[in-house]
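Trainee: sequence-free structure coming up:
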């Protein structure tokens, strides 16, 4: 995915507290049971823990991207902590526990059991492309932050339709797909609306995206504190920064597609409020490019 000799690394904090998904109302679902900070790890005894159970009707309707309901169909055997056919059930973090046939969230308690809105039991893998460029003023000069004296970096951000929050235009790694293929596909669908283009346009844009995505810096690989997480299903991702050194994206017209409500270039700054753990990823992009944060 990246050239090891040119790769820079970001020092991102491991987001392992389930802070965003605990003690809140589940998306399109019930209120979660309360989980104090010191009771999150499974290794800590919590006798009074009585999590709410929830599986979204959409997930139970058996869409192609969802696992069977192993809570009710005991004949189905999923191979957890392994590559199960075309589905990768390994965690980026390590091996997770499986109790009574159900995987346990590798980070700890969330206040809700079942799958919620997630299709897979255990880890649900995603890929998040952080596409960046330097900000320039009307005269073409690079914009420097007056306080940090560092150049301002911009990234392609979408506004999610489900929560209304700004986010990276990423998506789920489908069964049989690679992370690198997902990064390109999701960026094209959500930020460039390639799904509405004819085949000739798709081929042209696809070639340009492929060129930009040749070299990237892996910013993060692991667990995501996502509002959809439950005790038995959770999000993990690989976030990769692709920096537009050559001005390739001046050729592109950003257009929201798929589940994006809006898309634009957004200045990277420490005051950014974003979906799930996405602010961590853009902070990493600022680090590897020595930009303002």
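Mentor: Alright, I've got the coordinates. Everything numeric here is computed off the predicted structure, so don't read it as measured data.
Trainee: CA atoms for contacts and neighbours, from now on please.
Mentor: Will do.
Trainee: quick one: buried residues of stretch 260-275?
Mentor: 260, 261, 262, 263, 264, 265, 266, 267, 268, 269, 274, 275 (16 or more other CA atoms under 10 Å).
Trainee: Would you agree the last one is in contact with residue 169?
Mentor: I take that to be residue 275. No - with contacts defined as CA atoms under 8 Å, residue 275 does not count as touching residue 169, sitting 11.0 Å away.
Trainee: which residues in the chain form strands?
Mentor: 52-55, 83-84, 87-88, 98-99, 102-103, 112-116, 122-134, 153-160, 166-167, 171-172, 217-224, 233-243, 260-267 (DSSP state E).
Trainee: so which of these gets nearest residue 15?
Mentor: strand 217-224 (6.9 Å; CA to CA).
Trainee: Tell me what angle that closest one forms with strand 122-134.
Mentor: Angle, strand 217-224 to strand 122-134, by axes from the mean of the first three to the mean of the last three CA atoms, to 10 degrees: 150 degrees.
Trainee: distance between stretch 157-169 and the chain's centre?
Mentor: 11 Å (CA atoms, centre = their mean, to the nearest Å).
Trainee: Tell me the span between the first and last residue of it.
Mentor: One end of stretch 157-169 to the other measures 6 Å (CA to CA, to the nearest Å).
Trainee: okay, now the one to match up with it:
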């Protein structure tokens, strides 16, 4: 799945929530009908906010726009920094990029370092759920095999999420995916050199498995503002037999508070847009997702029946 479309059913909602993460900053209220920048709103004047951690100019952050010697090249590769969006060209106003998904009620960079798109990579590691005898487990209602994925509990907000992180300048997505999973789900940063070498072998086997790109593009993230936004590439690596993951111990590290295998279903409440990504994986793998059956649908779920009805009207 490539891209992100702004529709009535898919307005960015988490990007308009208050308070802004890690602060007491309240966004201006942006009603659904005025999210799109194509809708004129002369009175719109959002508060400016950039976190102190960004203003100290760490290696992962840009200087303020307008600062001497800082001339970012938007919509193109700017040295080692990727300023191109995975969704195409974005507008630049008064030297600042404009969020392509629309208004968020807040200007500035918040917690994000780069003006414009901030690129991340999210690996979804899956396996089939099995019983004590090693047999795959079917859901009692849908009859489909149940899928599990490795989830972490984020330290910053306490929400469960896909283990992932930011792409370093000049880094390949495949490298980011492997590195972030090792750091957050296997605590690689706290291991000895010998342990890291063994872990690298396991990670190589794991990330050499069959995989597919689940999604590329804009993410409805609570850290987004009018001038900065998250984009990601989500990749699913599937261990069909479970032999590799069964022998790799999970241990939370870096930005993760906890890590565990989680059953995939429509009741999952995850960080940002992660639930949508997990649903796409379940659909691709033909795994269980929804368990709400409609009594007069002959085995179809209510969601399936509604979709079928829409397709024929």
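Mentor: On my side now, so go ahead. As the structure is a prediction and not an experimental result, all values here were calculated from the model.
Trainee: Distance to residue 192 of structure 1 added to the strands of structure 1, as JSON lines?
Mentor: Below are the strands of structure 1 laid out as JSON lines (distance: least, CA to CA, whole Å):
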{"stretch": "strand 52-55", "distance to residue 192 of structure 1": "32"}
{"stretch": "strand 83-84", "distance to residue 192 of structure 1": "32"}
{"stretch": "strand 87-88", "distance to residue 192 of structure 1": "28"}
{"stretch": "strand 98-99", "distance to residue 192 of structure 1": "40"}
{"stretch": "strand 102-103", "distance to residue 192 of structure 1": "36"}
{"stretch": "strand 112-116", "distance to residue 192 of structure 1": "30"}
{"stretch": "strand 122-134", "distance to residue 192 of structure 1": "12"}
{"stretch": "strand 153-160", "distance to residue 192 of structure 1": "10"}
{"stretch": "strand 166-167", "distance to residue 192 of structure 1": "15"}
{"stretch": "strand 171-172", "distance to residue 192 of structure 1": "14"}
{"stretch": "strand 217-224", "distance to residue 192 of structure 1": "22"}
{"stretch": "strand 233-243", "distance to residue 192 of structure 1": "16"}
{"stretch": "strand 260-267", "distance to residue 192 of structure 1": "9"}
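Trainee: follow-up on the earlier one: reformat the buried residues of stretch 260-275 of structure 1 into a markdown table and put distance to residue 235 of structure 1 next to each item.
Mentor: A markdown table is the format used below for the buried residues of stretch 260-275 of structure 1 (distance: CA to CA, whole Å):
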| residue | distance to residue 235 of structure 1 |
| --- | --- |
| 260 | 19 |
| 261 | 22 |
| 262 | 23 |
| 263 | 23 |
| 264 | 25 |
| 265 | 26 |
| 266 | 25 |
| 267 | 26 |
| 268 | 24 |
| 269 | 25 |
| 274 | 16 |
| 275 | 13 |
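Trainee: Of the residues you listed, just say which sits nearest to residue 146 of structure 1.
Mentor: Closest to residue 146 of structure 1, out of all of these and judged by CA to CA, is residue 269, at 12.8 Å.
Trainee: Quickly note the distance from the equivalent of that closest one over in structure 2 to residue 155 of structure 2.
Mentor: If you follow residue 269 of structure 1 across to structure 2 using TM-score structural alignment, you land on residue 265. Separation of residue 265 of structure 2 from residue 155 of structure 2 (CA to CA) stands at 24 Å.
Trainee: Residue 65 of structure 2 too?
Mentor: 30 Å.
Trainee: related to what we said a few turns ago, looking at the strands of structure 1, which is closest to residue 292 of structure 1?
Mentor: Across the strands of structure 1, closest to residue 292 of structure 1 is strand 153-160 (CA to CA), at 6.9 Å.
Trainee: In structure 2, what range does that closest one match?
Mentor: Using TM-score structural alignment, strand 153-160 of structure 1 pairs with 147-154 in structure 2.
Trainee: Comparing that stretch with structure 1, how large is the average distance?
Mentor: Mean deviation of stretch 147-154 of structure 2 relative to structure 1 after superposition (mean CA distance after the TM-score superposition for structure 1): 0.2 Å.
Trainee: Please report how far residue 80 of structure 2 lies from residue 172 of structure 2.
Mentor: Taken as CA to CA, the span from residue 80 of structure 2 to residue 172 of structure 2 is 11 Å.
Trainee: With residue 47 of structure 2 instead?
Mentor: Taking CA to CA, one finds residue 47 of structure 2 at 35 Å from residue 172 of structure 2.
Trainee: got it, and residue 146 of structure 2?
Mentor: With CA to CA as the criterion, residue 146 of structure 2 and residue 172 of structure 2 are 32 Å apart.
Trainee: Look at these two and report which has more neighbours.
Mentor: residue 146 (23 against 11; other CA atoms under 10 Å).
Trainee: my read: that one touches residue 266, true?
Mentor: No - applying CA under 8 Å as the test, residue 146 of structure 2 and residue 266 come out as separate, 12.0 Å apart.
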